[in-house]
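Undergrad: Compute the structure for the input listed below.
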Amino acid sequence: MSAPLRLGTRRSTLAMAQSQMVADAVAAASGRAVELVPIVSEGDVNRASLSQLGGRGVFANGLREALAADRCDFLVHSLKDLPTVQPEGLVIAATPPREDARDVVVTRDGTPLGSLAPGSRVGTGSPRRIAQALRHNPRLDIHDIRGNVDSRLARVRDGELDAVILAAAGISRLGGDLGGLQAEALGLAEWPTAPGQGSLAIETRSDIDPEVHAALAELDDEDTRVAITAERVVLNALDAGCSAPVGTHASLAGGDLRLRAVVYALDGSQRIGIDRTVRLAPGYGGETGSGNGADAADDGGPIARAARAGREAARRLLERGAADLVPRESTT
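TA: Next up, the predicted model:
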């Protein structure tokens, strides 16, 4: 009997829950048992603000070190926490089908974010969410918080905060129980989220047993990979960290990739946005919408076209002054 495959994961309740979902799917695909290997990341022990931690992969580095040292066979990451530069010797073997990419505002009584009273205390540790919240309602009192989903919800339930902003996918993966609190889903057109939000990444070593790699690859969803490629290329081309005030969302419809990217000032006072629509379906060339036709002859396939769309979106954002708004990171 083959030895169990070892899945490296952060120790948080959410990480363990989503890793168990992947473990069950990999076990079915490979015919081998999969055991979870909890690993402590820097982000789990360093309680500094996310804006101070920046884009240094604090939720990924410890896991990747364990993978490279053969203490596990593959990892499961929340893709939004993963730096855009792929380390040598490691590969993303699969991106399973994406869940809800939206953010939600959780309150005690369901008051929408834009209608919260002046001075309402809203908790989030994300510079992007802070900027977006202040743009929607400049009267808010933003509290920079860390902690797991349950602890954040408890701070609303106990009255310490009036609202928190969370990822819809995280709540869903934990069962969706808000314990009597109310959630307002924020539309992606006006509130684009972190590149890759709602997606998971299954990462392994490039020299892993081909049969293991093939089993992991069975979980890959091409539409998800195309969309997150465009989003993450925007972030990479802007030279911005994972926690920068950048919101992106890409979706596929009718053979088209529709990409929205917005860069915010940290205080929400300014934003620069762009929309692009790129034709992906085989047999079609060129672009529609805001494109200029530069990719019309591109035949590199959907992933290559998505990457080009992301680079072009970033270029146009920079031309419009995005560099003045985005904190730069050399280790994205």
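
Undergrad: going forward, measure contacts and count neighbours with C-alpha atoms only.
TA: Noted.

Undergrad: how many neighbours does L67 have?
TA: By other Cα atoms under 10 Å, 21 other residues sit near L67.

Undergrad: State the distance spanning the first to the last residue of stretch 48-58.
TA: With Cα to Cα, to the nearest Å as the measure, stretch 48-58 spans 11 Å from end to end.

Undergrad: In that stretch, which residues are buried?
TA: By neighbour count on 16 or more other Cα atoms under 10 Å, the buried set for stretch 48-58 is 50-51, 53-58.

Undergrad: again with stretch 264-272
TA: When burial is assessed from 16+ other Cα under 10 Å, stretch 264-272 yields the following buried residues: 264-268, 271-272.

Undergrad: Repeat that for stretch 270-281.
TA: Going by neighbour count (16+ other Cα under 10 Å), the buried part of stretch 270-281 is 271-280.

Undergrad: Point me to the residue sitting closest to the centre of this structure.
TA: K80 (2.3 Å; Cα atoms, centre = their mean).

Undergrad: All the strands of the stretch 1-150 of the chain, residue numbers only.
TA: Applying DSSP state E, counting those that start in this stretch to the stretch 1-150 of the chain gives strands spanning 5-9, 34-38, 74-78, 90-94, 103-107, 121-123, 141-143.

Undergrad: Proceed likewise with the subsequent sequence, for comparison:
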Amino acid sequence: MTLRIGTRGSALALAQTGHVADALTAATGEDVEIVTVTTQGDTSRESLSTIGGTGVFVNALRDALLDGACDLVVHSLKDLPTAPAEGFTIAAMPMREDPRDALCASDDRSLDDLPQGARIGTGSPRRIAQLKRIRPDLEVVDIRGNIDTRLRRIDDDLDAVVLAAAGLTRLGRLDAVTGLFDLDTWPTAPGQGALAIECLDDDESSIAGSIALLDHAPSRWQATAERAVLRRLEAGCSAPVGAAAWLDDEDLVLQAAVYSLDGTEMIHLESRAEGFSGDGHGRELLQAADALGVSLADELIEAGAADLAPLGGAA
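TA: As a prediction, the model looks like this:
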């Protein structure tokens, strides 16, 4: 049996899907074929909020599953909408890569070392707000394109860019990093650094079971809590919201922040839940992680988060 894995055609998507393919072969002994799927998010140069948000990377991959062109697909979890999709299931989340954001700047400079009025590139409203909060003098430039395209703009028309450390790691480009932002002061996109392996939930073969061998419980707990914050807030890709979860012994710690678009205001809260230990693949701990995220989102709403950013969940 050959397992066909659908993926976007970007260098990063192919790299991370290659890691999944190797892991599947090692775990199951099955041959694997990678099927490249073109999405609207890959062909458009407009901002994500203009063309419909992160879902533009997902729909074509799901269509490929429905059409039988592939048996499973690999998503960057932060691209996956938080609402459940009928007919599909996330069969596994492999061990998460570094969820932090990374600064890539000319002359090996840190954020503090950038000159007054420096031009820094990012396409994320959250990162814009976080940058403006720390350095209101910066000129933040909206950029799109793959990692190499963004890095080439350093020393061309930009002084620096902010990228996900996970993508740089998977592409072997950590040499470009001049600084990493701490999660407790700079929470990132919910699910950043994690992958979601998705298949049809009515599949009667052993595909879902084979994929489940790659599931990493702590990564799923963390991502579940973070994405529950986003889901409860009903915050789209244009809302400056960050969330970060990690394990502290057997406690799942979750921090989340909502920013005003200009970064001048912020609500940043933390909560934790106990009992996250053992093999952890059961539904009970996933439900507890989800409840932690929902509870923290409710606290953010009560603290006035809807006054800072467009949040449908606070209506």
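
Undergrad: Please state their TM-score.
TA: With the length set by TM-score structural alignment, normalised by the length of structure 2, the two chains reach a TM-score of 0.94; 310 aligned residues with a Cα RMSD of 1.8 Å.

Undergrad: related to what we said a few turns ago, the residue nearest to the centre of structure 1 pairs with which position in structure 2?
TA: K80 of structure 1 maps onto K78 in structure 2, with residues paired by TM-score structural alignment.

Undergrad: likewise Q132 of structure 1?
TA: Q132 of structure 1 maps onto Q130 in structure 2, by TM-score structural alignment.

Undergrad: all helices of the stretch 51-200 of structure 2, in order?
TA: 59-66, 125-134, 147-152, 165-170 (DSSP state H, counting those that start in this stretch).

Undergrad: Which one of the ones you listed lies nearest to L158 of structure 2?
TA: Proximity to L158 of structure 2 (Cα to Cα) singles out helix 147-152 among the helices of the stretch 51-200 of structure 2, at 9.1 Å.

Undergrad: and the match of Q132 of structure 1, how many neighbours?
TA: With other Cα under 10 Å as criterion, Q130 of structure 2 counts 28.

Undergrad: Skip the chain neighbours and tell me the closest residue to it.
TA: Spatially, and ignoring its direct neighbours in sequence, Q130 of structure 2 is nearest to G263 (5.9 Å; Cα to Cα, 6 or more residues apart in numbering).

Undergrad: Just confirm that neighbour is within a helix.
TA: No. G263 of structure 2 is assigned coil when assessed by DSSP: H, G, I helix; E, B strand; the rest coil, not a helix.

Undergrad: Aligned to it, what sits in structure 1?
TA: So G263 of structure 2 corresponds to G268, using TM-score structural alignment.

Undergrad: For its match, give me its contacts.
TA: Each residue near G268 of structure 1 by Cα atoms under 8 Å, 6 or more residues apart in numbering is listed here: 130-135, 138.

Undergrad: related to what we said a few turns ago, adding distance to Q86 of structure 1 as columns, could you present the buried residues of stretch 264-272 of structure 1 in a markdown table?
TA: Below are the buried residues of stretch 264-272 of structure 1 laid out as a markdown table (distance: Cα to Cα, whole Å):
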| residue | distance to Q86 of structure 1 |
| --- | --- |
| Y264 | 26 |
| A265 | 28 |
| L266 | 27 |
| D267 | 31 |
| G268 | 31 |
| R271 | 29 |
| I272 | 28 |
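
Undergrad: which of the residues you listed sit farthest apart?
TA: The distance between the two most remote of the buried residues of stretch 264-272 of structure 1 (Cα to Cα) is 13.5 Å, for D267 and I272.

Undergrad: ok, the residue nearest to Q130 of structure 2 to A13 of structure 2 distance?
TA: Taken as Cα to Cα, the span from G263 of structure 2 to A13 of structure 2 is 31 Å.

Undergrad: Repeat that for R100 of structure 2.
TA: According to Cα to Cα, R100 of structure 2 and A13 of structure 2 sit 18 Å apart.

Undergrad: Over to E265 of structure 2?
TA: Between E265 of structure 2 and A13 of structure 2 the distance is 35 Å, computed by Cα to Cα.

Undergrad: which stretches of the stretch 151-300 of structure 1 form strands?
TA: Applying DSSP E, counting those that start in this stretch to the stretch 151-300 of structure 1 gives strands spanning 163-167, 182-185, 200-205, 246-253, 256-264, 271-279, 287-288.

Undergrad: equivalent range in structure 2 for the first one?
TA: Counting by TM-score structural alignment, strand 163-167 of structure 1 falls onto residues 160-164 of structure 2.

Undergrad: repeat for stretch 15-34 of structure 1
TA: Aligned by TM-score structural alignment, stretch 15-34 of structure 1 corresponds to residues 13-32 of structure 2.

Undergrad: Next, the buried residues of the matching stretch.
TA: Residues of stretch 13-32 of structure 2 classed as buried by neighbour count (16+ other Cα under 10 Å): 13-18, 20-21, 23-24, 32.

Undergrad: same deal with stretch 146-153 of structure 1?
TA: By neighbour count on 16+ other Cα under 10 Å, the buried set for stretch 146-153 of structure 1 is 146, 149, 152-153.

Undergrad: pretty sure R146 of structure 1 contacts R47?
TA: Yes. In this structure, R146 of structure 1 is within contact of R47 by Cα atoms under 8 Å, at 7.2 Å.

Undergrad: Have a look at how far, on average, the lengthiest helix in structure 2 is from structure 1.
TA: Ranked by residue count and defined by DSSP state H, the top helix of structure 2 is helix 283-302. On superposition with structure 1, the mean distance recorded for helix 283-302 of structure 2 (mean Cα distance after the TM-score superposition for structure 1) is 1.2 Å.

Undergrad: so what's D109 of structure 1 up against?
TA: Neighbouring residues of D109 of structure 1 by Cα under 8 Å, 6+ apart: 181-182.

Undergrad: Quick one: map it onto structure 2.
TA: Under the alignment (TM-score structural alignment), D109 of structure 1 maps onto D107 of structure 2.

Undergrad: Check the alignment and tell me where R272 of structure 2 lands in structure 1.
TA: Under the alignment by TM-score structural alignment, R272 of structure 2 pairs with T277 in structure 1.

Undergrad: Likewise for I211 of structure 2?
TA: Mapped onto structure 1 by TM-score structural alignment, I211 of structure 2 lines up with L216.

Undergrad: what's the closest non-adjacent residue to L259 of structure 1?
TA: Once flanking residues are discounted, L259 of structure 1 sits nearest to A250: 4.3 Å by Cα to Cα, 6+ apart.

Undergrad: OK, contacts around that neighbour?
TA: So A250 of structure 1 contacts 227-228, 230-231, 257-260 (Cα under 8 Å, 6+ apart).

Undergrad: what residues are up against the nearest residue to R108 of structure 1 once chain neighbours are set aside?
TA: Leaving aside its chain neighbours, R108 of structure 1 sits nearest to L181 (4.8 Å; criterion: Cα to Cα, 6+ apart). Neighbouring residues of L181 of structure 1 by Cα under 8 Å, 6+ apart: 106-110, 157.
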